[in-house]
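Peer 1: this one's structure only:
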């Protein structure tokens, strides 16, 4: 087999491959022998159909199958022999089989770019503040109180007030005419600022139970119901019942109800700790992104589309898993997956470039993750997940899983190396 490798660009190569005729003949013989044992033809016993008869009827099909097998094996052999780091399936062209002649084909394939990082010391980064102010702790606790509140009927007044949850009947018209969905009874809304279609009607403040009020609302130009797009409707709204949220007092009993603390002081400490952890995690992400952007200013390069598409696949899978953990079925959301992929493409491209740059720097600086580093991280993961170490070790027993963890640790070490030499402002 003869192979010529041509670099079309830093991310694409062309392999011109010539396969010996003897190898092609061997594959043809094998294919016709197998076909002869399968085909039933009048006048011939099974397995005894002459090859010339088979060629007359099945030549095109057999040669297509043989070409596919020869291409696959020869291509893989060529890639291994010439150390071509292919990242996608090749685009193959050939001129078919010719009797007594070698078989020639060309394969164009996207390849992993060779990156040699430079000027990676003294990168300019913005220092991220991870301190958590008291106001943030108070706001989080207040949100917890609101979430743990209950809804009770209003008994000391009959007039709607800001913050109430109100049961209403309504009938709406546009230009004096009804439209689909323009009438409903027993609907719950909130007396607060916001959009009427989202159930927020601040105009109901001051309206008594049993009384009605007309509220105008202009539909958006892209509203789902075409007949009312951009038009103004008059909603005749009757207040039927008043309810209000009642939030628990901030005391030790409330702290116990949260399930994470026994006292208010413990609750504040827990909330602060969680917020600090979240800020540090976000700071880690922001610093990593900052490093990638700073490195790319000094080391611009292109990446194969296939690597970007795989990164998008990974991002979407992660987003869907997060939705499922929250009890949301992504299939029920009517998502435009093509639009989502387009929105993720810029981020995915940066992620691919960043990974390649960190990998290059690690190789240039001989940064490695030792077996001890891997074992320590497994122990940390077990503590974080509140799982036995043996169980977490079992997950990372496979070579692929362990290699993935080792590469992640190497990247983390590389990032720390860069941060230690960066200039912060």
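Peer 2: That came in fine, so what should we check first? Here the structure is a predicted model, which means the values were calculated and not measured. Residues are numbered from 1 along each chain as shown.
Peer 1: use CA for all of it now, contacts and neighbours both
Peer 2: Noted.
Peer 1: At the geometric centre of the protein, which residue do we find?
Peer 2: For the chain, residue 315 is the residue whose C-alpha lies nearest the centre (CA atoms, centre = their mean; 1.9 Å).
Peer 1: adding another structure so you can compare the two:
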């Protein structure tokens, strides 16, 4: 079925950005035609739904991506009766040259508007037939059906191929999600980890002071005018800036530009051509060049606070540096335990998927994949890294995000199914306890926190969050989970992302 020959009851668009919920009922893009519906329209729609269209199924099959495909025939009498009704309605309102309103011959209206009439009839019949078939099969659609454009010959049955994306139909027995055994690695916190965190705290408390007559060193901050143009001399505004204060020179500029800046003095200009190679749609290497021009307006020296008891007192409620280090170690160990717990939960869900494999709708996968990519882009922007400087193998990155998104969608359906099976629910006591905890953390009254949540329509989101925590704890409690303490990076991607974020924290200038 070609894209040109597909019709839908409504075009479905995925949101371009923002946070993405993994709840199936939330992560479904809304129909473009969605909007306010009057009471009269609702009544008419309800009445129309009772008029079931006649049809006969020729073929029905499940397709990859949680798609159900039907080939059906619609009797000509069914089609013709709807055509007559539509023509009568059109005749009342259509205006054709040479005829008064409502007086144009029906055959003329039919010839003039046959294409639009056929489309409108299909928009009535196909969803109607789809609902009937799915009701008989006990299945639920995720999105509106799509169909090919059939050949319509007067007096002959109309054959239509319909595709509809379904909410996955699968079931879980108790033994599918309990009594499982998984192991997760937990990274051992070392002195090096503690010292690295302390160093970050020093950086966050650092300041930059002017230095005159000296050259740029690696850890200095510099104020610059930056102009970047493509190989044809066209300026690239997103990479260019004026009077920009830059720290962490090595991460701010391409390597060749950063190296050239080291040793330069105030007033000097660095001009470098930077080649960049990427693969085109055919997989061939293509090299483009960028012309960088950086004028140094000022240089500041990084001043880090001394690592002593006074530093610990400035950081928080600590009397000594040893107290600060103890607290840092406790926080790192708790954080690592949370990471290990999440990886154990992922391992449990993977085992459940192995036992009960099922397809998930590609619409949801694509929607969540785009959300994950947008999250990465926002992360890089917060770090102040231009996207052009991110070194990624695009195809591998996209493939990994698709894999992550598919797992996230499957995870969501599985957790929802376990919630249903175990009748897991958030009680008023659960909600009140969580609100009380939030109030204590913020130093406010529980009533004020609840009022704020209600005003911002976030109470339901809090309930969903608590429900997720409950089902996750159910899995931990009803399966065998062991943790192996190891040295070195275990959850490499997570740690790299957090460290990159920590390095993006800028000292005061």
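Peer 2: Looks like it came in fine. Computed from a predicted structure; not experimentally measured.
Peer 1: What's the match for the residue nearest to the centre of the first structure in the second structure?
Peer 2: For residue 315 of the first structure, the aligned position in the second structure is residue 372, judged by TM-score structural alignment.
Peer 1: quick one on the thing from earlier: and for the helix or strand harbouring the residue nearest to the centre of the first structure, what are the contacting residues?
Peer 2: Using DSSP states H and E, residue 315 of the first structure falls within helix 305-325. Contacts of helix 305-325 of the first structure with the rest of the structure, by CA atoms under 8 Å, 6 or more residues apart in numbering, involve 87-88, 110, 329-330, 341, 344-345, 348-349, 351-352.
Peer 1: And the residues you listed, which is closest to residue 184 of the first structure?
Peer 2: Comparing the contacts of helix 305-325 of the first structure against residue 184 of the first structure with CA to CA places residue 329 closest, at 28.3 Å.
Peer 1: that older thread, flag every buried residue along the following helix or strand past the helix holding residue 315 of the first structure.
Peer 2: Using DSSP H and E, the next helix or strand after helix 305-325 of the first structure towards the C-terminus is helix 337-364. With burial defined by 16 or more other CA atoms under 10 Å, the residues of helix 337-364 of the first structure counted as buried are 341, 344-345, 348-354, 356-362.
Peer 1: Show me what helix 337-364 of the first structure is packed against.
Peer 2: Helices and strands touching helix 337-364 of the first structure, by 3 or more CA pairs under 8 Å, 6 or more residues apart in numbering; DSSP states H and E, are helix 264-298, helix 305-325, helix 399-420.
Peer 1: Export these as TSV, with columns for distance to residue 373 of the first structure.
Peer 2: As requested, these are arranged in TSV below (distance: least, CA to CA, whole Å):
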stretch	distance to residue 373 of the first structure
helix 264-298	19
helix 305-325	26
helix 399-420	8
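Peer 1: right, so of those, which gets closest to residue 194 of the first structure?
Peer 2: Using CA to CA, the nearest of those to residue 194 of the first structure is helix 305-325, at 26.0 Å.
Peer 1: Which residues in the closest one does the neighbour count mark as buried?
Peer 2: Buried, per 16+ other CA under 10 Å, within helix 305-325 of the first structure: 305-309, 311-312, 315-316, 320.
Peer 1: in the first structure, which spans are helices?
Peer 2: With helices called from DSSP state H, the first structure shows them at 21-36, 51-81, 134-147, 252-258, 264-298, 305-325, 337-364, 371-385, 389-395, 399-420.
Peer 1: got the ones you listed as JSON lines, with distance to residue 154 of the first structure columns?
Peer 2: As requested, the helices of the first structure are exported to JSON lines (distance: least, CA to CA, whole Å):
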{"stretch": "helix 21-36", "distance to residue 154 of the first structure": "84"}
{"stretch": "helix 51-81", "distance to residue 154 of the first structure": "75"}
{"stretch": "helix 134-147", "distance to residue 154 of the first structure": "18"}
{"stretch": "helix 252-258", "distance to residue 154 of the first structure": "23"}
{"stretch": "helix 264-298", "distance to residue 154 of the first structure": "29"}
{"stretch": "helix 305-325", "distance to residue 154 of the first structure": "36"}
{"stretch": "helix 337-364", "distance to residue 154 of the first structure": "45"}
{"stretch": "helix 371-385", "distance to residue 154 of the first structure": "44"}
{"stretch": "helix 389-395", "distance to residue 154 of the first structure": "53"}
{"stretch": "helix 399-420", "distance to residue 154 of the first structure": "56"}
